[in-house]
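In: sequence plus predicted model, see below.
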Amino acid sequence: MKTSKEPLLLYVHIPKTGGTSFTQAIVEHCPKAVYYFQVADKPDLLRQTLKKADALCGHLPFGLHHTTTRPCQYVTMLRDPVDQIASFFYFKYKNKNYPDNYNPYLTFEEFLNNSYFDPEYVNVQTRFLSGELGSTSPNLNLAIRNLEQHISFAGITELYAESQFLFMKIMGWEPKVYSKINANENRPPKTELTSDMIDLILLKNASDVELYYLARQLLLKKIYALPHASREEFRLYKRNCCWQGEDELGYY
C-alpha cells in the first residue's frame, strides 16, 4: 500500500487511445486507484484523493501535480490521430449502445465539417498533455516538453502489446496480457477513408500528428533498447495476446 510520501500514479487517459483496456493493469496493481470522473467536480474529494490514492485514472489533463505536494508519476497513451478521429465518430454516432448520440444518417464528411467538430475533437492529445483542454490551438511546445520531461511512460495504441509490456516492466509488475475493452468492432478500416478525409484530419490536427510521432519514436527507442532477456520475455508475452498489433521490429 502506498503512502502520501510515495508517488501517485496519474494516468492521463486521452479518449479513444485504448485507455480503458490499459487501465486494467493499473487497477489490478493499485488497490486504492480512483477514477477521475468520480472526483473531478468535487474539489474536497479530489484533494483527499490526491493525498490517499495510489493511482488516479481517467480523462484528466496534465497539471494535477501542481495541486499537491506529493510526488506524482504521469503515464499516458497516444494514437494515430486519423484512427483516433475515426474512432470518435463511429463510437459516438454509430454505436446503438449510446442512443442519445446515435445517428445512422450522419456521414463522416459531415462530422468532420460540422461546426462542433473543432472545439470537441481537434488536437485533443496535445490539449491533454499541455493541460489546455479548452483550446483548439494548444501549446504544442508545452505538450512536447511535458512528454519528454514529465511523462514517465507514453504508450502507443498501434503498438499496444509493446506498450502494455513495457509499461508493466517499468512499473516493476509482472507482465500480463489484458484484453482490449471498448473497441468498436463495427468501425470500417482506415483504408476506407478517402484521401480528402485523411488530409482534412491531418490538417486540423497538425499538433497531434507531431506529438504522436514524437511519442512513437520515444517508445520505439525503449523497445530497441530492451536487453536480450527482456526481448525473449516479450516474444513469449506477445504469443499469449489474443490480438496482434504491428510487428514494427524485425525480431518480433
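Out: Sure, I can see it.

In: from here on, contacts and neighbour counts on C-alpha atoms
Out: Will do.

In: ok, the residue positioned nearest the centre of the chain - contacts?
Out: Taking C-alpha atoms, centre = their mean as the criterion, Met77 is the residue nearest the geometric centre of the chain, at 2.8 Å. By C-alpha atoms under 8 Å, 6 or more residues apart in numbering, the contact list for Met77 reads 12-14, 17-19, 154-157.

In: in strands only, show me the residues you listed.
Out: Among the contacts of Met77, the ones falling in strands (DSSP state E) are 12, 154-156.

In: which one (most neighbours) among those?
Out: Counting neighbours by other C-alpha atoms under 10 Å, Gly155 leads the ones in strands among the contacts of Met77 with 28 neighbours.

In: ok, that one - contacts?
Out: Gly155 sits next to 76-78, 163-164, 167, 215-216, 219 when contact means C-alpha under 8 Å, 6+ apart.

In: ok, and what's touching the helix or strand containing Gln84?
Out: Here Gln84, judged by DSSP states H and E, is contained in helix 81-93. Helix 81-93 is contacted from outside by 16-17, 98, 101-104, 106, 108, 111, 121, 184, 186-187, 190, 198, 201-202, 205, 208-209, 212, using C-alpha under 8 Å, 6+ apart.

In: dump the contacts of Gly155 to a markdown table, plus secondary structure and distance to Cys30.
Out: Shown next, in a markdown table, are the contacts of Gly155 (DSSP: H, G, I helix; E, B strand; the rest coil; distance: C-alpha to C-alpha, whole Å):
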| residue | secondary structure | distance to Cys30 |
| --- | --- | --- |
| Thr76 | strand | 16 |
| Met77 | strand | 18 |
| Leu78 | strand | 22 |
| Ser163 | helix | 18 |
| Gln164 | helix | 16 |
| Phe167 | helix | 14 |
| Ala215 | helix | 25 |
| Arg216 | helix | 26 |
| Leu219 | helix | 24 |
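
In: next one for the comparison:
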Amino acid sequence: MNNHEKAKSLIFLHIPKSAGTTLNKIIENNYDKEAIFTIGIDTQGSINKFKNIPELERKKIKVLKGHMPFGLHELMPQPCTYITLLRHPVERIISSYHYILRSPVHYLHNYVTTKQISLENFVSTGMSTDTDNGQTRRLAGVSAGKLSGERIVDFGECYPELLTQAKENLINHFSVVGVVDKFDESLLLMKKELAWNNCYYISRNITKHKPNERQIKKETIEIIKENNQLDLQLYTFAQELLSQKIEKQGNRFAQELKNFQAKNNLYARFNRLKYWSRLEASRLKKLVMGAKYS
C-alpha cells in the first residue's frame, strides 16, 4: 500500500467505452457517497458547479470522477492523484458507434440513426472529435479548449506534441494507468496503490451485439487507425507503463491475480443468482396477485 497516494484525493479520468462504468461502481464501493463528485453528461455544467463549491467544501471531496479532460486537479485545493483506463482505439470506436446506435439518450443517437450513418462515416466525417485521437485529447487536456476557451483542437488537427503532453501527464500525475484488456491486473494495482477494500465486480454497461474487429471491413479499420495514430501510440505506451508496474510487484503478483479472479468469479455468480432469484420472486408475486383478484 502506498500511504502517500492513499492520502491524496482521487481523480478518475473516465474515457468513454473503456470499462469506466464498471470501475465507477468499484470506486463508489470504496468511498463515502458524500465525498464523491461526479462530472455528469453536461461536462461544462458539472465543472462550473464544482468550481462554485466553496473551497472548504471542495477540500472534503475525496473523489472527482467522470468524462473530463486532464487538468481538473487545478480546481482541487488538496493534493490529488489520477487513475484511468485506456482501450485499443479500434475496439473503443467500434464499441462507441454501436453504443450510440442502441442508446436513445446519447446526443448523437437521433442523427446517426435517422441519417443511417455508417461506422466509416461516423469515423471520417468529424461529427465527434472523440473519433480523432479522443484518448490523447483527453489525457493531454485539449478537451478543455471547448470548456474554457483554451487550446481548441478541431477534428483532424491533432499534432505530435499532444501525444508528448499526454505521455508526460500519465507519467507525472497518474498512480495507475490501466488498460481494458488487462482490467483485472489494472484493478489489482489500483487496489494496492489506493488501499481499496472491496474490488469485486460485475461488468457493467457492455455494448451488446457489436461486431468484433474481424467482422468490420478492412477499409473501415484502416480509416479508424489513420484517424487515431496518436491514440495507437498512446495505447502502446500505456501498456508499457502497466507492464513495468506489474513487474515491480514481483513474482507474487501472478498468484494474487489468480486468487482475486477466482474470488471475483464466485462473487459474479452469486450476484447473478440473486438477480435471477429476484426476477423469479417478482414473477411469482404477479402470478399470485393475478390469481387473487381473478
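Out: Right, received. Where do you want to start? Keep in mind it's a predicted model, so treat the numbers as computed, not measured.

In: next, the TM-score between them, please.
Out: TM-score of the superposed chains, computed with TM-score structural alignment, normalised by the length of the first structure, equals 0.85; 237 aligned residues with a C-alpha RMSD of 2.4 Å.

In: how big's the offset between the helix holding Gln84 of the first structure and the second structure?
Out: Once fitted to the second structure, helix 81-93 of the first structure is off its aligned match by 0.7 Å on average (mean C-alpha distance after the TM-score superposition for the first structure).

In: ok, now how distant is the residue lying closest to Thr22 of the second structure once chain neighbours are set aside from Ile26 of the second structure?
Out: Spatial nearest neighbour of Thr22 of the second structure, chain neighbours left out: Arg204 (5.0 Å); criterion: C-alpha to C-alpha, 6 or more residues apart in numbering. Distance of Arg204 of the second structure to Ile26 of the second structure, given as C-alpha to C-alpha, to the nearest Å: 11 Å.

In: pick out whichever of those two has more residues nearby.
Out: Higher neighbour count among Arg204 of the second structure and Ile26: Ile26, with 20 against 13, using other C-alpha under 10 Å.

In: I figured the more buried one hits Asn198, correct?
Out: Yes: at 7.2 Å, Ile26 of the second structure counts as touching Asn198 under the criterion of C-alpha atoms under 8 Å.

In: mind listing the shared neighbours of those two?
Out: By C-alpha under 8 Å, 6+ apart, no residue touches both Ile26 of the second structure and Asn198.

In: element containing the aligned residue in the first structure for Gln135 of the second structure, please.
Out: For Gln135 of the second structure, the aligned residue in the first structure is Gln125 (criterion: TM-score structural alignment). Assigned by DSSP H and E, Gln125 of the first structure belongs to helix 124-130.

In: quick one: the residue nearest to Tyr102 of the first structure when sequence neighbours are not counted and Gly58 of the first structure, what's the gap?
Out: In this structure, Tyr102 of the first structure finds its nearest non-sequential neighbour in Tyr93, 4.4 Å apart by C-alpha to C-alpha, 6+ apart. Using C-alpha to C-alpha, we find Tyr93 of the first structure at a distance of 22 Å from Gly58 of the first structure.

In: how much does the helix holding Gln125 of the first structure stray from the second structure?
Out: Mean for helix 124-130 of the first structure is 0.9 Å (mean C-alpha distance after the TM-score superposition for the first structure).

In: packing partners for that helix?
Out: Judged by 3 or more C-alpha pairs under 8 Å, 6 or more residues apart in numbering; DSSP states H and E, the packing partners of helix 124-130 of the first structure are helix 140-149, helix 206-224.

In: kindly name the residues of the second structure that line up with the last one.
Out: Same thing as helix 206-224 of the first structure. Matched against the second structure by TM-score structural alignment, helix 206-224 of the first structure falls on residues 229-247.

In: look at the residue nearest to Thr22 of the second structure and tell me its secondary structure.
Out: coil (DSSP: H, G, I helix; E, B strand; the rest coil).

In: can you find the partner of it in the first structure?
Out: Arg204 of the second structure maps onto Ile181 of the first structure when the alignment is built from TM-score structural alignment.

In: which secondary structure element is home to Val75 of the first structure?
Out: In this assignment (DSSP H and E), Val75 of the first structure forms part of strand 72-78.

In: can you check which part of the second structure that strand sits on?
Out: By TM-score structural alignment, strand 72-78 of the first structure lines up with residues 80-86 in the second structure.

In: follow-up on the earlier one: burial measure for the residue nearest to Tyr102 of the first structure, as a count.
Out: Using other C-alpha under 10 Å, Tyr93 of the first structure has 22 other residues around it.

In: show me what it aligns to in the second structure.
Out: Match for Tyr93 of the first structure (TM-score structural alignment): Leu101.

In: any idea how far its match lies from Ile27 of the second structure?
Out: 28 Å.

In: follow-up on the earlier one: mind listing which of the contacts of helix 81-93 of the first structure are in helices?
Out: Among these, the members falling in helices (DSSP state H) are 108, 111, 121, 198, 201-202, 208-209, 212.
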